[in-house]
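*Asks:* how does the following fold in three dimensions:
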Amino acid sequence: MYAHGPSSHIPQPPHSAGTPYKGLRAAIDPNQIPSPIDTIELDREKWEEEPYPTLPGHHAPLSTTDYVAIDQGNSSPRYVRMSTWNMPSSSRLASECEVPIAAVIQPFADQDPREEPVPLVDTGDVGPARCARCRAYINPWCAWVSNGARWRCNLCSHETDVAPEYYCALDASLLRLDHLQRPELNKGTVDFAVPEQYWAPHPPPAIRPLYYSMSPDPSTSTRKPRPMDYVFAFDVSQDAVRLGFLQTACNVLLELLYGRDDSVLPCFPTSSRIAILAFDRTLQFYNLSSEIVGQPPMLVVPDVDDVFLPSTAGLFVNHAESRDAIIDLLTALPTRHEQTVENEVALGSALSASLAALAGRGGQVVVFASSIPTIGVGALEPLVDESTLYGTDKERTLFEPREETWKDIGEQCAAEGVGVSMFLGPARPIDVASIGVPASLSGGELYFFPRFDPIKDAPCFASHFRRLISRTTVYSCSMRVRCSVGLRVSKQYGNFYESAAGDMEFGTLDADKTLAIALEHVRTLDDRQYAFIQSALLYTTREGQRRVRVHNVALRVVTLAGNVFQFADMDAVVSLLLREAISKLPSYRFAQIHESLTEKCALILYAYRKFCAAAAAPTQLILPEAFRTLPVYVLAMMKTKPLKGRSVTADVRNYYGHKISAMSARRIMHHLYPRMLALHDLNDEIALPDANGRVDLPSLMRCSHLFMESHGVYLIDNEDAMMLWIGASVSPQLLKDLLGVDDIWEVDQHMLSLPQLPTRLSTQVRNILAHRNAQRGYTPKFTVARQNIDGAEIEFSDMLVEDQNNAAMSYIDYLCLVHKQIHTALTTGASIASNNGFRSMPW
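*Replies:* Next up is the predicted model:
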C-alpha cells in the first residue's frame, strides 16, 4: 500500500466514442448494480479448498475459477460445460425458460496438476464396447443385464451382447465384479486405444484437386497411424524481408528446435519430422537430408498454378539428425532474400504443396505470410477501400472468402488430416476473410501481427509459436456428439469442417480448441431418468497412436422453470451466444446482431421474472442468481472487435472472429470482462509464497474508470493484451518500486515487460503475471499507457467495458434499457421479441 492524498477519481480517459442512453433514467449508484467481480470472487473462495465432485446435483465452479475436479462418472466441466445442469423435460419448458440448451466442449483442456490424468483403456483387437444401434461407447451410466452377458445403452436403451473377451459376472448390486478396475465403467472421461478398423480412411479423390500427385493410389482403404509431421512454409517476398518477419520466424523456429543457451529450451517433439518450404512467385523445396554437406539443395517449381512435388528425397527429416542442414537453411533464408524485389506471393499454391507433401499421412502446416496472394492457386485481386462498403448490403462480403478455392483448401486439408496454422505479419490489408478459411476449416489457428515490428512483436510471436508447438495437439480427427433419445444436436459452432453426415472433421485439434453444441428437444424426456450427452473424438496422437477420447455427462431432468434456472451456467450460455453472433456476420448487419443479443438477454431475464418471481412488483429488477451479470457480458460482446460498431478493419474483425469461435469458456469470460488489478493497493502478503510455497492471488476490480484514481497504477488483461495504466498523480516511490524510475516522464513507453527489481512490489506483480502466463501457456502483448500522455490509453479505455465506449452504452445505461424492456413486457403483456416493441428501440 502506498500513501496518497485525498481520493481523486479520474474522468473517463479518451476512448472510441460510445452511445448515450436515449430518454430519462434515474441516477443509479454504480456500486449498487450487479458486479461480475463479486460473483467471480465468491466462487473462487468456495472452490479454493474444496474439490468439485462431478456427480449430478452440484453447482459447477465457474470457468474462471481454479478448482480440482474428481471424476465420478461425469466429465469435469473443464471438458464439458452445460448451459444448464438440469435438463428441461420438454421443448415447451425450454422455450419458456429461454435458456439455450448447449454443451461447450474442450476435449483436450489442460488439467489442474492436482487432478488424475485421463485414463487410457486398451481392449485389444476387439476394440471398445459400443451400442449396436446408436454406436455410443460403453460408459459408467450403462446398465448390465443377463448376468453381464448384455448391456443396456444409456442413450437409446438398446441391449447389446458383450464380447466374450470383455465378459465379467455381476455382483449383488448388478455391477460387474471388475467395475473398479475398469476406468471406462467409472470415469466420465477416458481414452480408448483402438484397433485397425478405426484407422483414418483415405479421402475420396477431390472434385477439384489442388495439386498433381505423382504417387500411386494407396493400396489400402485406411492409413497406418504415424507420428505427426510438420511443414513450415516461409513467405520470402519483399514485405516479409523488409518487415523483419522472415528473420523473426526463422530465429524463433531455430530456438524451438534446438534451444538457445540455457535460457530457452527446445520444445519440438522428438518423434516428429519436419519439411521446409519457401515461396514468393515460385515454390522452393529443400533437400534436408543429413548426408548433404553444405547448403541444402533447392528445387524450384515455377508453375504455381499446377502444383506438384518435384521430389520427396530429403523432404521430411528428423530435426536432430539433420541439425546442420536445418540450421544452415534457416540462417541463410533471410540473407539469401534480403535484396529481393519480388512482391507477388503464391500463398494458396504453398498451402497446396504442403497438402501434397502430407497427403496420405496427415500432419500440421505452419505458414508465415506477409502479403496478399496475387498469383497461383486462390489468387486474389488487391482489396478495394473497404470503408466504401460500410453500412451497405455489400458490407457482409467483408466476412466471406472472395475466392471459393480457399474453402476447397480448408476442406481438403480437414479430409486429409492436415491442420493449417498461419502467422500473418502484413504491412497492408491481407484479406483474412479469404486466406484464414483453411485455418478455420482444418482446426488450425491464426496469429495476426499487422505492421509487424520485430522489436515490439517478436516476444509475443515467440510465445505463441512455442505454445503452438508444445501444447497437446492431435491430428486426423473426427468427432460426434450423441444425446439421449428425445434430444438432438441442432447446431455446431467452432473451427472445423462439418461433413455431410454431420460429423466434425479436424485436420488438427489442440488443448486450446473449444466447440459449442446447441441441442433441442424432439420429444418429452422422463423426469425420473437422467438425460445423457456423449462426445466421442477419434484421433491420432502426435506420437502416432490411434485413440478415441470419450466424454460423458448425465443431467437431471426437471419439469419446473425454477430448477432450470437454479442450475443454469452463464459461462456456457455466454460462450454459445457469442459464437452464434459471430456466425451471423456474413448474413446480418451489426445493428441487427446487437438487437438479437439484447433481445436474448432480456428474454432470459424476463422468463425468470414471469415464471419464478411473478409476485414481485414489475418496477423491481430481479435477476436469477446464475444470470445476475448477464447484461454486462452481453454488452461486452457488442464491444468485442468482431461485433463492435464504427470502423474496425475487416482483417481485424475476421481475425478475432476466428479466435473467439475456438476460445474456451474461461478465455471468453476473461476476454469479454478483462481482469483488472489496482497494483498500488496490493497488501504486503499477497502473491508471495507462504511457508508451504502456496501463492494467494489478489482480488480483482471492476472494469470502469468510476473505480479508478489518478494516483493509481492499474494492470488490465483480456487474454489478448496486457496494459499497465499509470495515473498522472502517481507516487514517485511506487514508480521506483515497480519500474525503477521516479518520474512518470521517465517511464519507457516501449517496454515489453516489467523490469526485474529486488523490491517487494516488483516481485508480487511479476509473480501474478508469471502465474497467469503459465496457466494460459503464452504471454500476451504488453503495453504501457500513461494518463493523458500515451496514445495507447485509448486501447486501455476501450477495455473498460462498463464505461460508455466502443460505439455502445455504459453498463448502467444498458441495464436500464434491459430493465425498461422487461418492465414494459410485464405491465403491458407485449412480447419482448415483437417488431413493434424491442426491435424499434433506437440504440
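*Asks:* switch to C-alpha atoms for all contacts and neighbour counts from now on
*Replies:* OK.
*Asks:* helix/strand/coil for the closest residue to Val432 other than its chain neighbours?
*Replies:* Take Val432 and drop its neighbours on the chain: the residue closest to it by Cα to Cα, 6 or more residues apart in numbering is Asp651, 5.1 Å away. Here Asp651 is recorded as helix under DSSP: H, G, I helix; E, B strand; the rest coil.
*Asks:* could you do Gln775 as well?
*Replies:* helix.
*Asks:* pull the contacting residues for it.
*Replies:* Listed by Cα atoms under 8 Å, 6 or more residues apart in numbering, Gln775 has no contact partners.
*Asks:* my read: Ala143 touches Arg152, true?
*Replies:* Yes - using Cα atoms under 8 Å, Ala143 is in contact with Arg152, at 5.1 Å.
*Asks:* gap between His521 and Ser95?
*Replies:* 10 Å (Cα to Cα, to the nearest Å).
*Asks:* what about those two, which has more around it?
*Replies:* Taking neighbours as other Cα atoms under 10 Å, His521 and Ser95 compare with His521 leading, 20 against 15.
*Asks:* what sits against the residue nearest to the more buried one when sequence neighbours are not counted?
*Replies:* Using Cα to Cα, 6+ apart and skipping the chain neighbours, the partner closest in space to His521 is Leu487 (4.5 Å). Applying Cα under 8 Å, 6+ apart, one finds that Leu487 lies in contact with 519-523.
*Asks:* want to throw the residues you listed into CSV with secondary structure and distance to Phe192?
*Replies:* Formatted as CSV, the contacts of Leu487 follow (DSSP: H, G, I helix; E, B strand; the rest coil; distance: Cα to Cα, whole Å):
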residue, secondary structure, distance to Phe192
Leu519, strand, 26
Glu520, strand, 29
His521, strand, 30
Val522, coil, 31
Arg523, coil, 32
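*Asks:* list just the nearest of these to Gln238.
*Replies:* Among the contacts of Leu487, Leu519 lies closest to Gln238 (Cα to Cα), at 49.4 Å.
*Asks:* one more, please, to line up against the first structure:
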Amino acid sequence: TAFNVELNHEEMLAAGSTVAIQAALLYTNTDGQRRICVHTLCKPVTSVLADLFRNVDVDATCNMIAKVALDHALRTGLHMARRYLHRAVVDAVRAYRAATTSPYGGAAAGGPGLNTRAPLPSFTHMHAAAAAQSADITHMLPENLMLLPLYAMGLQKCPLYRGGEHIRADERSSLVYRMLTMPAVDSNIFVYPRLYSLHDMDASAGMPEPGAAPLSALATQPAVVLPTVVNLTAERLTSDGIFLLDNGVEMYLWIGRACPPAALNALFGISSLDGLDLQSLHLPELANPFSERVNAIVRALREPHFQAQKLRFVREGAGDVAEMRFHWHMVEDKQAFVGGNLTYAEYLPLVNRDSQMAQMGGGTS
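*Replies:* This next block holds a predicted model:
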C-alpha cells in the first residue's frame, strides 16, 4: 500500500544544504499491538534545475500522476483525465527543455552538479528505436525519465482510463480503489504490463535463480528467472507462439493459431484447442520441463501480490471478449477509442510538438 502526499515549500533553501522529510504511520499489527513506523528521507538542495530532473524517479512520478488523474476523472470525466495525463508529460518535457537551454537551468547532462540516478535497467531501453524516430527525442527528457511519455500513453490506454463502452462500471470502480493505494512497483506493471515470450524462452527461464532466497518472509518459493520482456505491440506476436501477459491485476496466456501440437500437449495435455471452451481451460502442472517452467513463472509473478492475478486464456483469431481485452494492453498500438488512436512512434512527436508550443505560449493538442 502506498499513500501519496504533495508538499509545497515556500521558504528559501540554501544550495548545498539538505532537507529532511519524515513520515510516521500509526498502525495495529496482527497481534493487536499498536506500533509506529517512521520513515525519514534526507535529500540535498540544488540550484541547478537540470539536476533535479536527472534525479527524479520515473516510477514514483508515474504513480503520482496516475492518482492525481483519478481526481480529474471523478470531477470532470475520463476525457479530461486523459488530457491531464498528456499535459503532465508535455509540461515535464517543456520544463526540462527550458532548464537545459536557459542560463538558469544549470549544468548540462554529465556536467557538474548532483550525482545522477543509476542507469535504468535493460527493459527501459527496449524503445530506443521508436524514440529515435522522434525529432530531438534525446533532448526531450533525461535518461531516467525517457519512459515517461510511454507510461503516460500507457495510462491513457489502460482499463482504468481508457474510453469506450466496454469497461463495466463495477470493474472501473474496483480499479479506482486499487490505484488509490497502489505502490509504485505495482503501478509500473499496471501501466505498462509485461509480455513474456514462452515458446522460445531461454533455458534458464522458469528455473530458480542461482543462490536466490525467497522474495519475502511470506514467499513460498525462491525467485525464478523470468523470460525476456517484449514490446507491447501485436507485431511481436507470432502465430506459432505462446505469450504470457501480466499487468499485476490479471494475466493472459495468448496462444497462436499455429501453435505446435507438441507445445500444447506439454502445456495442457491436449494436441489442439479446436472446439474447446477456453473459459473451462486451466493450467495444469504436468510432469514435463516446459509445464514445470511455465507454472513456476506464473507462481513467481503472483508471489508479490496479496490477491493472485486470474489467468485468462486467449486463442488467436477467436474474436471473443478475452482476445479483445488482451489487445487492450498492446499500448504501443492504436486503440479504438477517442484519445487512443496513436501508436507510440506517433505519440512521441506529438509530445515534442506540444511541448514546443507550450514553451512558446500556445496550448496542447
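*Asks:* superposed, what's their TM-score?
*Replies:* Superposed pair, TM-score by TM-score structural alignment, normalised by the length of structure 2: 0.81. Supporting alignment: 319 aligned residues with a Cα RMSD of 2.3 Å.
*Asks:* ok, back up a step: which position in structure 2 pairs with the residue nearest to Val432 of structure 1?
*Replies:* Alignment note: Asp651 of structure 1 maps to Asp170 in structure 2; criterion TM-score structural alignment.
*Asks:* would you mind measuring from its match to Phe326 of structure 2?
*Replies:* 19 Å.
*Asks:* these two: who's more crowded?
*Replies:* It is Phe326, of Asp170 of structure 2 and Phe326, that has more neighbours when counted by other Cα under 10 Å, with 17 against 9.
*Asks:* mind telling me what that one corresponds to in structure 1?
*Replies:* Phe326 of structure 2 maps onto Phe796 in structure 1, by TM-score structural alignment.
*Asks:* run through the residues that contact its match.
*Replies:* Taking Cα under 8 Å, 6+ apart as the test, what Phe796 of structure 1 contacts is 716, 723, 725, 785.
*Asks:* next, find the distance separating it from Val121 of structure 1.
*Replies:* According to Cα to Cα, Phe796 of structure 1 and Val121 of structure 1 sit 49 Å apart.
*Asks:* swap in His705 of structure 1?
*Replies:* 53 Å.
*Asks:* tell me where structure 2 has strands.
*Replies:* Along structure 2, counting by DSSP state E, strands occupy 18-28, 34-44, 194-197, 229-230, 242-246, 250-255, 310-315.
*Asks:* and the shortest one, what does it pack against?
*Replies:* Just to be clear, that refers to strand 229-230 of structure 2. strand 194-197 (3 or more Cα pairs under 8 Å, 6 or more residues apart in numbering; DSSP states H and E).
*Asks:* so where is the strand it packs on in structure 1?
*Replies:* Under TM-score structural alignment, the match for strand 194-197 of structure 2 is residues 675-678.
*Asks:* what's around the aligned partner of Leu278 of structure 2 in structure 1, how many residues?
*Replies:* Aligned by TM-score structural alignment, Leu278 of structure 2 pairs with Gln749 of structure 1. Neighbourhood size, Gln749 of structure 1 [other Cα under 10 Å]: 14.
*Asks:* mind checking how far Gln749 of structure 1 is from Val784 of structure 1?
*Replies:* 6 Å.
*Asks:* can you work out which residues contact both of those two?
*Replies:* Asp790.
*Asks:* can you list the strands of structure 2 in CSV and add distance to Met80 of structure 2 and mean neighbour count?
*Replies:* Converted to CSV, those look like this (distance: least, Cα to Cα, whole Å; neighbours: other Cα atoms under 10 Å):
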stretch, distance to Met80 of structure 2, mean neighbour count
strand 18-28, 32, 10
strand 34-44, 34, 10
strand 194-197, 27, 23
strand 229-230, 31, 16
strand 242-246, 27, 23
strand 250-255, 27, 21
strand 310-315, 31, 20
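*Asks:* closest one to Tyr96 of structure 2 among those?
*Replies:* Between Tyr96 of structure 2 and the strands of structure 2, the shortest gap by Cα to Cα is with strand 34-44, which sits at 19.5 Å.
*Asks:* so Trp144 of structure 1 sits against Arg152, correct?
*Replies:* Yes - in this structure, Trp144 of structure 1 is within contact of Arg152 by Cα under 8 Å, at 6.2 Å.
*Asks:* give the aligned equivalent of Pro261 of structure 2 in structure 1.
*Replies:* Aligned by TM-score structural alignment, Pro261 of structure 2 pairs with Pro732 of structure 1.
*Asks:* ok, the residue found closest to that match once you drop the neighbours it is linked to in the chain - contacts?
*Replies:* Take Pro732 of structure 1 and drop its neighbours on the chain: the residue closest to it by Cα to Cα, 6+ apart is Asp742, 4.4 Å away. Asp742 of structure 1 is in contact with 732-736, counting by Cα under 8 Å, 6+ apart.
*Asks:* pick the one among those closest to Tyr608 of structure 1.
*Replies:* Tyr608 of structure 1 lies nearest to Leu734 out of the contacts of Asp742 of structure 1, by Cα to Cα, at 47.6 Å.
*Asks:* equivalent range in structure 2 for stretch 350-362 of structure 1?
*Replies:* So stretch 350-362 of structure 1 sits over no part of structure 2, by TM-score structural alignment.
*Asks:* for the equivalent of Ser239 of structure 2 over in structure 1, which non-adjacent residue is spatially closest?
*Replies:* Here Ser239 of structure 2 is matched to Ser710 in structure 1, going by TM-score structural alignment. In space, and not counting its chain neighbours, Ser710 of structure 1 is closest to Gly727: 4.5 Å by Cα to Cα, 6+ apart.
*Asks:* among the contacts of Leu487 of structure 1, which two are most distant?
*Replies:* Leu519 and Arg523, at 12.3 Å, using Cα to Cα across the contacts of Leu487 of structure 1.
*Asks:* neighbour count: the two, which is higher?
*Replies:* The neighbour count for Leu519 of structure 1 versus Arg523, taken as other Cα under 10 Å, is higher for Leu519 (18 against 13).
*Asks:* by neighbour count, which of the contacts of Asp742 of structure 1 wins?
*Replies:* Leu734 (22 neighbours).
*Asks:* these two touch, right, it and Leu682?
*Replies:* No - using Cα under 8 Å, Leu734 of structure 1 is not in contact with Leu682, being 11.4 Å away.
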